[in-house]
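Student: fold the following, please.
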Amino acid sequence: MEPKRAGRPRRNASAAPPEPERGYHHGNLRRALLDAALALFAERGTFDFTFRELARAADVTHNAPYRHFHGKEDLLHALRAEGLARLAELEHEALLSAGHDPRARVAALGEAYVRFAVGEPAVFRLVLTYPIAEAGPEARGAESYALLERAIEEGRQKGVVRTDLSARELALAAWSLVHGIASLLVSGHVPAGPKRIKGYVALLSSVFFEGASAGAPAPRGYG
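Tutor: Got it, this is the predicted structure:
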């Protein structure tokens, strides 16, 4: 006679299923970590937090950040690259509606830059004021700066912008103007608002082209 096989142990119907480990089944762990890092930066003004603190803020296990980032520099590079990609996207959209006039295109890029700064101040401060060692082109704003330089070069080719200074030199001057007003707006030193932003950019664009237009006198003390 065949021996009777032992049946499977009955499962306790009242027992609750085990809870998954925090962070293990996170829907989008990388996104959660990036958002938590930005929130901590906005709160503290620095990136002096540890990965344990980041994990706690994202409500994941303490070693979860290392699944996506080798260390804090890697995390910061990712945040910068993502922020600059959003800035470049806004600037591309601005150029589409600006038409072909070089003055309008430069002004549109400036307004997109300022609106990005005001709309995402924590990202703006990270992207453009926080030093990061050995950042690649995608984390240094290469695309955004190239768009501005290209718009100015188009003006040079059309005879609207002076040619005794390079497009790169003129782009630096234009960037300095819009970065200045963007920083003042983000820090609260000047009042913000859509109409004010448009007005600030229009004024700065006028100032820029006063010196950058073809036939303008050479800047004294430069070069």
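
Student: from now on I want contacts and neighbour counts done on CA atoms only, so please keep to that.
Tutor: Fine.

Student: buried sites along the top helix by length along the chain?
Tutor: Across the chain, the longest stretch assigned as helix under DSSP state H is helix 72-96. Buried positions in helix 72-96, judged by neighbour count with 16 or more other Cα atoms under 10 Å: 72, 75-85, 87-88, 90-92, 94-95.

Student: again with stretch 193-200
Tutor: Of the residues in stretch 193-200, those scored as buried under the neighbour-count criterion (16+ other Cα under 10 Å) are 197-198, 200.

Student: these two touch, right, residue 167 and residue 146?
Tutor: No. Taking contact to mean Cα atoms under 8 Å, the distance of 10.0 Å between residue 167 and residue 146 leaves them out of contact.

Student: between these two, who's got more neighbours?
Tutor: Neighbours per residue, other Cα atoms under 10 Å: of residue 167 and residue 146, the larger number sits with residue 167, 23 against 15.

Student: could you measure from the more buried one over to residue 212?
Tutor: As judged by Cα to Cα, to the nearest Å, residue 167 and residue 212 stand 10 Å apart.

Student: how about residue 168?
Tutor: Relative to residue 212, residue 168 is positioned 12 Å away (Cα to Cα).

Student: neighbour count winner among those two?
Tutor: Neighbours per residue (other Cα under 10 Å) separate residue 168 from residue 212, with residue 212 holding more: 28 against 16.

Student: OK, contacts around the more buried one?
Tutor: Under the criterion of Cα atoms under 8 Å, 6 or more residues apart in numbering, the neighbours of residue 212 are 161-162, 170.

Student: quick one more, to check against the first:
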Amino acid sequence: MPKRGYHHGNLRQALVDAALQLIEAKGPTGFTLSEAAKQAGVTPAAVYRHFEGRDDLIAEAARQGYEIFADLMEFAYQKGQPSALAAFSATGRAYLAFARKHPGHYIAMFESGISVNRTVELAAVSTRANAVMEKAAADLSEHIPMDKRPPASMFSAHIWALSHGVVELFARNSPGRASPFPADELLETGIGIYLRGLGLIKPDQSD
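Tutor: Next up is the predicted model:
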């Protein structure tokens, strides 16, 4: 097999791409650095020129995933403007869309056990992604009386948790679990129930 990393001058990215394929196929702990090296077409020793171990490789995959995720969240937020409700709902849907389109990145970010504080760069981009949903929550919170208004961080965390639960239980083919409703519908109705509870949408209003 040709050593693509050397030939293209981007061995580091070739290893990340190989890791993403292996993560998707075997899970974050189901492959070795040697397998990643073989997938990338290089010797195992070459891996250590860029990564100290498998966790470092997964952390870089997660960092790149958060970059994509943050950009997608920001795009969804901007697309929903000027409606605070539309912008907020769009960020929830963006989570589901990301998990479907980038499963390897999603697993590296949320299922690998790698801390977002492992590197400064990973922490920074994770914070950027969180900030988009908090910003959307803060915008929408302006429509709630002060005495009933939850902190924007709590508001966004509730929707993040709801989105994550739908993804984990019903959108990623969890063994033994099946839903009679599409994941998109579950998320939409769940967000709707939450927002109605806060008085942000009327009982007969679609979110």
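
Student: which residues in the second structure does the helix or strand following the longest helix of the first structure match up with?
Tutor: Counting by DSSP states H and E, the next helix or strand C-terminal to helix 72-96 of the first structure is helix 102-119. Structural correspondence for helix 102-119 of the first structure: residues 84-101 of the second structure, per TM-score structural alignment.

Student: which parts of the first structure are helices?
Tutor: Taking DSSP H as the criterion, the first structure carries its helices at 29-44, 51-58, 72-96, 102-119, 121-129, 142-157, 167-186, 194-212.

Student: how about the spatially most central residue of the first structure, nearest residue that isn't a chain neighbour?
Tutor: Centroid-nearest residue in the first structure, with Cα atoms, centre = their mean: residue 83, separated by 2.2 Å. In space, not counting the residues next to it along the chain, residue 83 of the first structure is nearest to residue 123; the distance is 6.1 Å by Cα to Cα, 6 or more residues apart in numbering.

Student: what's the distance between that neighbour and residue 76 of the first structure?
Tutor: With distances defined as Cα to Cα, the gap from residue 123 of the first structure to residue 76 of the first structure amounts to 11 Å.

Student: ok, now residue 68 of the first structure?
Tutor: In this structure, residue 68 of the first structure lies at 12 Å from residue 76 of the first structure, with Cα to Cα as the measure.

Student: before we move on, what about residue 92 of the first structure?
Tutor: Counting by Cα to Cα, the gap between residue 92 of the first structure and residue 76 of the first structure amounts to 24 Å.

Student: what sits against the counterpart of residue 165 of the first structure in the second structure?
Tutor: Applying TM-score structural alignment, one finds that residue 165 of the first structure aligns to residue 150 in the second structure. By Cα under 8 Å, 6+ apart, the contact list for residue 150 of the second structure reads residue 141.

Student: again with residue 72 of the first structure
Tutor: Contact criterion Cα under 8 Å, 6+ apart gives residue 51 as the residues in contact with residue 72 of the first structure.

Student: now with 7 Å?
Tutor: Applying Cα atoms under 7 Å, 6 or more residues apart in numbering, we find residue 72 of the first structure in contact with no residue.

Student: and it, what's its match in the second structure?
Tutor: With TM-score structural alignment as the matching criterion, the partner of residue 72 of the first structure in the second structure is residue 54.

Student: is residue 103 of the second structure in contact with residue 25, as I believe?
Tutor: No. Because the distance of 9.9 Å does not satisfy Cα atoms under 7 Å, residue 103 of the second structure is recorded as not touching residue 25.

Student: neighbour count for the two, which is higher?
Tutor: Summary of the neighbour comparison: residue 103 of the second structure and residue 25, criterion other Cα under 10 Å, with residue 103 having more neighbours (18 against 13).

Student: what sits closest to the more buried one if chain neighbours are left out?
Tutor: residue 24 is the one closest to residue 103 of the second structure (Cα to Cα, 6+ apart), at 6.4 Å.

Student: translate the one you found into the numbering of the first structure.
Tutor: Applying TM-score structural alignment, one finds that residue 24 of the second structure aligns to residue 42 in the first structure.

Student: wait, that match touches residue 122, no?
Tutor: Yes. Counting by Cα under 7 Å, residue 42 of the first structure sits close enough to residue 122 to count as a contact (5.4 Å).

Student: between those two, which has more neighbouring residues?
Tutor: Regarding residue 42 of the first structure and residue 122, a neighbour count based on other Cα under 10 Å identifies residue 122 as having more, with 19 against 16.

Student: what residues are up against that one?
Tutor: If a contact means Cα under 7 Å, 6+ apart, then residue 122 of the first structure has 38, 42 as its contacts.

Student: so how far is residue 184 of the first structure from it?
Tutor: Distance, residue 122 of the first structure to residue 184 of the first structure, using Cα to Cα: 14 Å.

Student: the residue nearest to residue 83 of the first structure: neighbouring residues, count only.
Tutor: Other residues near residue 123 of the first structure number 24, with proximity taken as other Cα under 10 Å.

Student: so it sits against residue 84, correct?
Tutor: No. Between residue 123 of the first structure and residue 84 there is no contact under Cα under 7 Å: 8.8 Å.
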